[in-house]
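Novice: Sequence and predicted model, in that order:
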Amino acid sequence: MEPSTMQRFEVSAGQALDGLTVVMRRGGVFTGRVLESIGQPLANAGVTALLKRLTSIDWPAGPTWSGAPLLMPSGQSQTNDLGEFRIFGLSAGEYVLVANPRSGFGGAAPSSSVETMMTSTYFSGTADVSAARPVAVQAGETVSDLTIRLVTVRAFQVSGVVVDERGAPVEGAMVMLMGRRGTNSLLALSMGPEGMSPSDAGGRFTFGGVPAGSYTLRASAGGGFFATSDDFIIDGSGTPREGPARRTPTPEPGTIEVTIENANVSDLKLVMPRSY
């Protein structure tokens, strides 16, 4: 809503205001399809619209904050059997669209040491968020025929063991693998844990089909998700940015950082505190 169209009301104790009419503006819509790397429609893929910048009509002019820009999840959809998606109710602005196949990531380890897999892909066909092509939409507008063809990349294994502070293996610990996407934990949170797996009787765990990148591994007794958040603001230009009080979170016990380049990563050790 434009500030010039806003109306202020004063209400006294016990007073009732009748006959008020609120006109709702229709949000913007994105429609399109997600395709496998070979060109076939992909069902049950998750598609997220990430806000890059609101337009001035939806955000009053003001000071521009100097924090790093963020991509803010603003709408989600799941593809049907034809690979079609529809994201609606969006504020006018520029968005980055990302499709997530969720196909086998974090499952049982494959028999071969290296395989290929479809990975999260940004419109119009890149696995690199910095190379994504933003898409603009206005209030009440439908932007259609958006096609995201998933990228195929090499995939690897991540394995290790969960132990307590005395070095004894921990059975049944829930190990979670979370992608680290730079400083943008809003984006990482929207994508969710990349994989979850319980440790076996020897404390061992293995994730198969993991693409190259930076990740956080965490072992916990309750199987809860990562506690992560962003202090963020939307500045006068309509851009989501890191807030002034944002800090780098202190790693929780049982958490390590992992980087995969061009080989499997093994022999990792997650140490859980005795309080588990």
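Specialist: Perfect, I can see it now. Numbering: from 1, shown residues only.
Novice: Please count neighbours and contacts with C-alpha atoms only from this point.
Specialist: Noted.
Novice: and the helix or strand where Val163 lies, what does it pack onto?
Specialist: Secondary structure from DSSP states H and E places Val163 in strand 151-164. On a contact count with 3 or more CA pairs under 8 Å, 6 or more residues apart in numbering; DSSP states H and E, strand 151-164 meets strand 115-119, strand 204-211, strand 265-272.
Novice: which parts of that strand are buried?
Specialist: Residues of strand 151-164 classed as buried by neighbour count (16 or more other CA atoms under 10 Å): 151-152, 154-164.
Novice: would JSON lines of those residues with distance to Pro273 be doable?
Specialist: What follows is the buried residues of strand 151-164, written out as JSON lines (distance: CA to CA, whole Å):
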{"residue": "Val151", "distance to Pro273": "39"}
{"residue": "Thr152", "distance to Pro273": "38"}
{"residue": "Arg154", "distance to Pro273": "35"}
{"residue": "Ala155", "distance to Pro273": "31"}
{"residue": "Phe156", "distance to Pro273": "29"}
{"residue": "Gln157", "distance to Pro273": "26"}
{"residue": "Val158", "distance to Pro273": "22"}
{"residue": "Ser159", "distance to Pro273": "20"}
{"residue": "Gly160", "distance to Pro273": "17"}
{"residue": "Val161", "distance to Pro273": "14"}
{"residue": "Val162", "distance to Pro273": "11"}
{"residue": "Val163", "distance to Pro273": "9"}
{"residue": "Asp164", "distance to Pro273": "6"}
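Novice: Second structure for comparison follows:
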Amino acid sequence: MRMIRLASAFALAAVFSTPAAAQIVVGGEPMQMPPPGGRQMKTGTGLIKGRILAAETGNPVRRAQVRLSGQDVFPKSATTDNEGRFEFKDLPAGAFTINASKSGFVAVNYGQKRPFEPGKPIDLVEGQSVDNADITMPKGSVISGRILDEFGEPVADTIVNAMRSTWSNGKRRLQSTGRTATTNDLGQYRIYGLPPGDYYVSATLRGTQEMVVSEMAATMAVRTTSAIGGGAPEGPSSGYAPTYFPGTPNGNEAQKLVLALGQEAQNTDFGLFPVRLVRVRGSVVTSEGRPAEGVMVSAAPRTANDSNPLFGASSSARTDANGNFTLTGVAPGDYTLNARTSQIFTSSSDGNSMSFTMIRSSGPGGGGESSQESGSVPLTVSGDDMSNVIIVTTKGASATGRVVYDGGSKPTTNSIRISAAATDDTGPMTLVSG
């Protein structure tokens, strides 16, 4: 990947963060919400207060949202006053995290040293008053530019997404930061409030997405009359693929932007990549040779960095009574067609350990474990419609094991998550707990 360095990053000896659950604030006082699951929440006589200050000027940040969370307490939120002050009262002993956020600033946790890292909890003893829980908020970095079509004309209503490179199941992928912008009639966009770091930019034409989604709804409606000769309507013949700066549909060729604190990457202009959208028709057959009715078929991109934000949603369909499916609005590329549903997970605990059973399932036949099947096939899509794609499913497999607690306090069964993932499209299953 190519890289642009906009400015040298510098250390910030202050704070950043992830927001905790917010509460509704009425008249400056936090309004407590009912606890989840009917748990008993504690109260006390502790106090935490401080100020929210701008990193660049030291001035108070007015009307910033400050959120407090901790174990066995109601999450609370407050809005800073004109002096940037906030206060949380009636707190029991315990560890508390505090987060501050405001539009245009980087969200920050108390005690956070670097972006995308957790902050430092405040350990409060019964009756203690912490008066200096101050948080310094820096102005966020910005990415701005224009989105154009293949003729150099501005494109309105395009969703532009700031993305970061992450690792998922041992593969490098581009993942949205949640910070987006929509282009205006001049094709202009501006994404603000970004922490310093490395970013990639993607653009998705909203109009094309709505067209594809509308076609999906029409396709599902027509399926109800397929028995009397009806068929799915023809899909859009052309559109724009999700495009990454500087103008490529391939995430591996996306150009990295390195943003320092408070810097703006101006003139990040690029054009959408035009493609012909195709239809993929096929059928799903069970291991016993019968049509697999009601199975969800999806096309997952095989390119490591292709998050496919536009066509991922449209590239799925459910099989009819004859096991047939039609995927619409599929962009050229390499995919894996999957025919399966979600995993089924059961567990039990005796206090010292937890036993689990995980079943990979896909739906044909319904009912017990013996009827659960799944299957997948590789698929390369060019610029032409495809047909006669066959997916043969196989019986599901179960993974059974036991998690043993190693010292310390024993976590509850509900606090442990176990999932299964293949190392690659044909590799062995890997169990991950967390």
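Specialist: Received the coordinates, thanks. As the structure is a prediction and not an experimental result, all values here were calculated from the model.
Novice: Can you give me the TM-score here?
Specialist: Once superposed, chain against chain, the TM-score is 0.65 (TM-score structural alignment, normalised by the length of the first structure); 232 aligned residues with a CA RMSD of 3.9 Å.
Novice: just the helices and strands packed on strand 151-164 of the first structure: most buried one?
Specialist: Of all these, strand 204-211 carries the top mean neighbour count, a mean of 25, counting by mean count of other CA atoms under 10 Å.
Novice: next one: that strand to chain centre, how far?
Specialist: Computed by CA atoms, centre = their mean, to the nearest Å, the separation of strand 204-211 of the first structure from the middle of its chain amounts to 20 Å.
Novice: quick one: it to the second structure mean distance?
Specialist: Compared with the second structure after fitting, strand 204-211 of the first structure has a mean deviation of 2.4 Å; criterion: mean CA distance after the TM-score superposition for the first structure.
Novice: before we move on, the earlier item: just the angle for the strand holding Val163 of the first structure relative to strand 265-272, thanks.
Specialist: For strand 151-164 of the first structure against strand 265-272, the angle by axes from the mean of the first three to the mean of the last three CA atoms, to 10 degrees is 40 degrees.
Novice: mean shift of strand 151-164 of the first structure relative to the second structure?
Specialist: Mean deviation for strand 151-164 of the first structure: 2.3 Å (mean CA distance after the TM-score superposition for the first structure).
Novice: Which parts of the stretch 301-434 of the second structure are strands?
Specialist: Using DSSP state E, counting those that start in this stretch, the strands of the stretch 301-434 of the second structure run over 316-318, 324-330, 333-339, 344-349, 353-359, 373-381, 386-392, 394-395, 398-404, 418-422, 429-433.
Novice: Of the ones you listed, which is nearest Ile52 of the second structure?
Specialist: strand 429-433 (37.3 Å; CA to CA).
Novice: Check which helices and strands the closest one sits against.
Specialist: strand 418-422.
Novice: can you name the residues of the first structure that the strand it packs on overlays?
Specialist: Aligned using TM-score structural alignment, strand 418-422 of the second structure spans no residues in the first structure.
Novice: list the helices and strands that strand packs on?
Specialist: With 3+ CA pairs under 8 Å, 6+ apart as the test, strand 418-422 of the second structure has strand 429-433 packed against it.
Novice: so the strand it packs on versus strand 353-359, what angle?
Specialist: 140 degrees.
Novice: circling back: which one of the helices and strands packed on strand 151-164 of the first structure lies nearest to Ile256 of the first structure?
Specialist: So among those, strand 265-272 is nearest, using CA to CA, at 7.1 Å.
Novice: For that closest one, give me the average deviation versus the second structure.
Specialist: Mean for strand 265-272 of the first structure is 2.8 Å (mean CA distance after the TM-score superposition for the first structure).
Novice: Which elements pack onto that strand?
Specialist: Counting by 3+ CA pairs under 8 Å, 6+ apart, strand 265-272 of the first structure packs on strand 151-164, strand 213-220, strand 255-260.
Novice: at 6 Å what do you get?
Specialist: strand 151-164 (3 or more CA pairs under 6 Å, 6 or more residues apart in numbering; DSSP states H and E).
Novice: circling back to that earlier point, the strand holding Val163 of the first structure vs strand 204-211, what angle?
Specialist: 160 degrees.
Novice: Next one: the residue nearest to Glu94 of the first structure when sequence neighbours are not counted from Val143 of the first structure, what distance?
Specialist: Leaving aside its chain neighbours, Glu94 of the first structure sits nearest to Ala136 (4.3 Å; criterion: CA to CA, 6 or more residues apart in numbering). For Ala136 of the first structure, the distance to Val143 of the first structure equals 8 Å [CA to CA, to the nearest Å].
Novice: and if you look at Arg181 of the first structure?
Specialist: 27 Å.
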